Structure formats: C-alpha cells, structure tokens
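Peer 1: Quick one, what's the 3D model for this:
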Amino acid sequence: MSAQTLLISLFEYKAWADQGLIAGLTRLGTLSSEVEYRTAVGIFNHAHIVDRIFGANLQCEKHTYSRTDSDDVPNLEDLFNAIRDMDRWYVQYVTHLRDADLMKAIAFSFTDGTPGQMSREEMLGHVVTHGGYHRGEIGRILTQLTGSSPRDTFTGFLHEVDPARSR
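Peer 2: Take a look at the predicted model:
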C-alpha cells in the first residue's frame, strides 16, 4: 500500500468518524448541561480550526488565525457543515497528490508566529492524529453523559465500508 492510498483511507475514516461525532453532539445538545455542550463543541471547533490552518499550510497559503480556538461557541449547523466541507476537501486534496508532493517540505508559521517546517505527509499525519485525539476527548464527554459514544476506530471504519473483511 502506498502512503497516498493509506492517507486517502485515513481521511475517509476521519470524515466517517466526524460524521458519527456530529450525530453524537446533536444528541448531546438535548441531554447535557450548557457547560458540557460548550466544552464538547469548543473542542470540535478547535480541531476544525487546526484542520483549516493546516489546509492553508499544505497549499502554501497564509491563514488568518492567530489562535487555535475561539471565544464563542459557533452555531452548531454552521460548524458541522464546515467540518463536512473540510473533510471532503482533505479527501480530494490527498487524492490528487503525487509522491513528490507528499515528501515536499513546506515552511509555515504557527499561530504564535513561531516558524515551522514539515513535509506534506507529516502535516497530513498531524491532521489525522490531532482530530482523533480530540474526538476521543469529546467521546469521553458523551460516554459520561449518555453511557456511549460513536464508533471511532480505523478498524471499525474499514469493516463498515468493506463488509467482506468480516468474513
């Protein structure tokens, strides 16, 4: 399996897991206190902002963020639509990369102005793992409040999209 093939699969998994989390957060909004809701949505918003920052970095474009969070809890529908759009963008972006593109090192600035440099492959790996970390945080909130959280494993995704794997 090539790095590109794996990355495509990982970003399809990320989109699948984000969809599950969106469904869980929609239910959470009706079951939770304001504090838990704001915390969970704030974490998801942070993960989305980082996705957007690295999307800009991958394209060698400047982003407008000076921090990786916001003071306001975004409108849930707007946030969820933006997350879906960004997930689709990442799948399409990775689909069109060549090996040389993946290995290319890109200089960028972190939100605090500190210079950084990573290959596209490293940046893409960061986006996948960063999102998983924060989905886990939100999943923990969901589990505490409802007793369960959406499935969020790569193996679960692979077996759901390819049921033949379960034979």
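Peer 1: rest of the way, CA atoms for contacts and neighbours
Peer 2: Will do.
Peer 1: tell me, which helix in this protein spans the most residues?
Peer 2: Counting by DSSP state H, the longest helix found in the chain is helix 3-31.
Peer 1: after it comes which helix or strand?
Peer 2: helix 34-58 (DSSP states H and E).
Peer 1: Please identify the buried residues of that following helix?
Peer 2: Using 16 or more other CA atoms under 10 Å as the test for burial, helix 34-58 gives 36-38, 40-55, 57-58.
Peer 1: Which other helices and strands does that helix contact?
Peer 2: Under the contact criterion of 3 or more CA pairs under 8 Å, 6 or more residues apart in numbering; DSSP states H and E, helix 34-58 touches helix 3-31, helix 76-95, strand 105-109, helix 120-146.
Peer 1: Run the chain-centre distance for the longest helix of the chain.
Peer 2: Mean-position distance between helix 3-31 and its chain equals 7 Å (CA atoms, centre = their mean, to the nearest Å).
Peer 1: In terms of secondary structure, what does that helix contact?
Peer 2: helix 34-58, helix 76-95, helix 120-146, helix 154-161.
Peer 1: What's the separation between residue 82 and residue 108?
Peer 2: 23 Å (CA to CA, to the nearest Å).
Peer 1: So for those two, which sits in the more crowded spot?
Peer 2: Using other CA atoms under 10 Å as the criterion, residue 82 and residue 108 rank with residue 108 on top: 20 against 15.
Peer 1: Name the residue closest to the centre of the protein, please.
Peer 2: By CA atoms, centre = their mean, the chain has its centre lying nearest to residue 131, at 3.9 Å.
Peer 1: okay but that one is in contact with residue 49, surely?
Peer 2: No - Residue 131 is beyond contact range of residue 49, at 10.6 Å (criterion: CA atoms under 8 Å).
Peer 1: Here is a second sequence; please produce its structure as well for comparison:
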Amino acid sequence: MTTKSKTIVDTVRMLARYRMWADQLTFDAVQALPPGEATRERPTLFKTMIGTLNHNLVIDLIWQAHLEGRDHGFKARNVVLHAELSDLWAAQQVVNQWYIDWSDRQSKDTLDEIVNFTFIGGEKAAMSRADILQHVVNHATYHRGWVAEMFFQVPARNPATDLPVFLKGDRA
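Peer 2: Okay, the predicted model is just below:
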C-alpha cells in the first residue's frame, strides 16, 4: 500500500476537516445519552461533558483571535458559553467551519508565519500558524478523550474518533 506524501498545507487542511468530523461524532454521541448525563457532575476539571466541550470551544475562539491578530477577551479557560448541548454544537460548528475555511486560504508561506500572542496568564509567546492549527486540533482530541472517559461512567460506548478511522474513510 502506498500513501501520498502530504505537504504542510495538505496536512493542515486535513486536520481541520478531521476536527469537524470527530466533533460531529462526539456531539452526536453525547446527544444520544440518557437525559441529564451531559450535565451530570463528575470528578473532572470541567465538571461535566458540557463543561469540557465548552472548554474546547473557548480555546478554539482564543486561538482564532490569535490567528486574526485581535484580542479574544477571555480571562479564563473554563467559561461555559453554552449550557445547552444544541447551542454549544451550533457554536462549535461555526468555529470548526472557520478553521476549515481558514486552512483552505493558507499557503506554505502563510503557515510558516509566526504569530505573537499572550497566554491568558500573561506570558508572551509565539508560534507558527501551522503549529497553532495543530495545537487546536490536538487540544480538542485530548479533551474529547476526557469526554470519552465520562462515557464509561454512564456507562455508554463512546465513538471512535481516532485519526486513522477518519483517514480510512469509515465515516458512517
């Protein structure tokens, strides 16, 4: 089996689409849980599935602002922007589509550009645009894992959102 060698542009575009796909599976699975499970408090940092998914949205919005060179306005990373799953999913789809559209406009040169930003804690830092996108996708994967762990507490089966499943094309 041979695979096509991907450029950084190809990889960034693929990762943005992977993110939308994985989030769709996760939100669909959370929606299908028995009533109250998404908001049931659990022994985790963001307290609930909704809290954890809100954290992902907040981080996405922060990095979107960094990529756009503007202030994001957040003072904390644990803000619940949307208490209802349907509202949260609608907002997440908007930002995920923004990242897809953004990735489609990038070139190798723009992805190599360094973005200077300030962490919420006040520390100055800099990353390339490509590294920022990779972080956004990786961060969401990490916290979808937290949600997956909470599925075991229901108990319920969480969806397989692994990158190889996406790349294989089993996207039923």
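Peer 1: Can you calculate the TM-score here?
Peer 2: Once superposed, chain against chain, the TM-score is 0.89 (TM-score structural alignment, normalised by the length of structure 1); 163 aligned residues with a CA RMSD of 2.2 Å.
Peer 1: Make JSON lines from the helices and strands packed on helix 3-31 of structure 1 and add distance to residue 13 of structure 1 to it.
Peer 2: Listed next are the helices and strands packed on helix 3-31 of structure 1 as JSON lines, based on distance: least, CA to CA, whole Å:
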{"stretch": "helix 34-58", "distance to residue 13 of structure 1": "15"}
{"stretch": "helix 76-95", "distance to residue 13 of structure 1": "10"}
{"stretch": "helix 120-146", "distance to residue 13 of structure 1": "9"}
{"stretch": "helix 154-161", "distance to residue 13 of structure 1": "6"}
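Peer 1: And the equivalent of residue 153 of structure 2 over in structure 1, how close does it get to residue 36 of structure 1?
Peer 2: Matched to structure 1 by TM-score structural alignment, residue 153 of structure 2 sits across from residue 144. According to CA to CA, residue 144 of structure 1 stands 10 Å off from residue 36 of structure 1.
Peer 1: same deal with residue 6 of structure 1?
Peer 2: On the measure of CA to CA, residue 6 of structure 1 and residue 36 of structure 1 end up 34 Å apart.
Peer 1: same check, this time on residue 112 of structure 1
Peer 2: The value you get for residue 112 of structure 1 to residue 36 of structure 1, if CA to CA is used, is 28 Å.
Peer 1: what number of residues lie near the match of residue 153 of structure 2?
Peer 2: Every residue meeting other CA under 10 Å relative to residue 144 of structure 1 is counted, giving 11.
Peer 1: Name all residues that make contact with it.
Peer 2: Applying CA atoms under 8 Å, 6 or more residues apart in numbering to residue 144 of structure 1 gives no contacts.
Peer 1: Now for residue 145 of structure 2, how many residues are close by?
Peer 2: 15.
Peer 1: Neighbours of residue 82 of structure 2, how many?
Peer 2: 17.
Peer 1: Can you classify it as helix, strand or coil?
Peer 2: In three-state terms, and counting by DSSP: H, G, I helix; E, B strand; the rest coil, residue 82 of structure 2 is coil.
Peer 1: Run a quick neighbour tally on the nearest residue to it once chain neighbours are set aside.
Peer 2: With CA to CA, 6 or more residues apart in numbering as the criterion, residue 82 of structure 2 has its nearest non-adjacent residue at 5.1 Å, and that residue is residue 88. The number of residues packed near residue 88 of structure 2 is 18, by other CA under 10 Å.
Peer 1: likewise residue 170 of structure 2?
Peer 2: Residues contacting residue 170 of structure 2 under the criterion other CA under 10 Å number 8.
Peer 1: Against residue 160 of structure 2, how distant is it?
Peer 2: In terms of CA to CA, residue 170 of structure 2 sits 10 Å off from residue 160 of structure 2.
Peer 1: that older thread, the match of residue 153 of structure 2 and residue 44 of structure 1, how far apart?
Peer 2: Relative to residue 44 of structure 1, residue 144 of structure 1 is positioned 17 Å away (CA to CA).
Peer 1: Ok, residue 121 of structure 1 next?
Peer 2: For residue 121 of structure 1 relative to residue 44 of structure 1 (CA to CA), the value is 23 Å.
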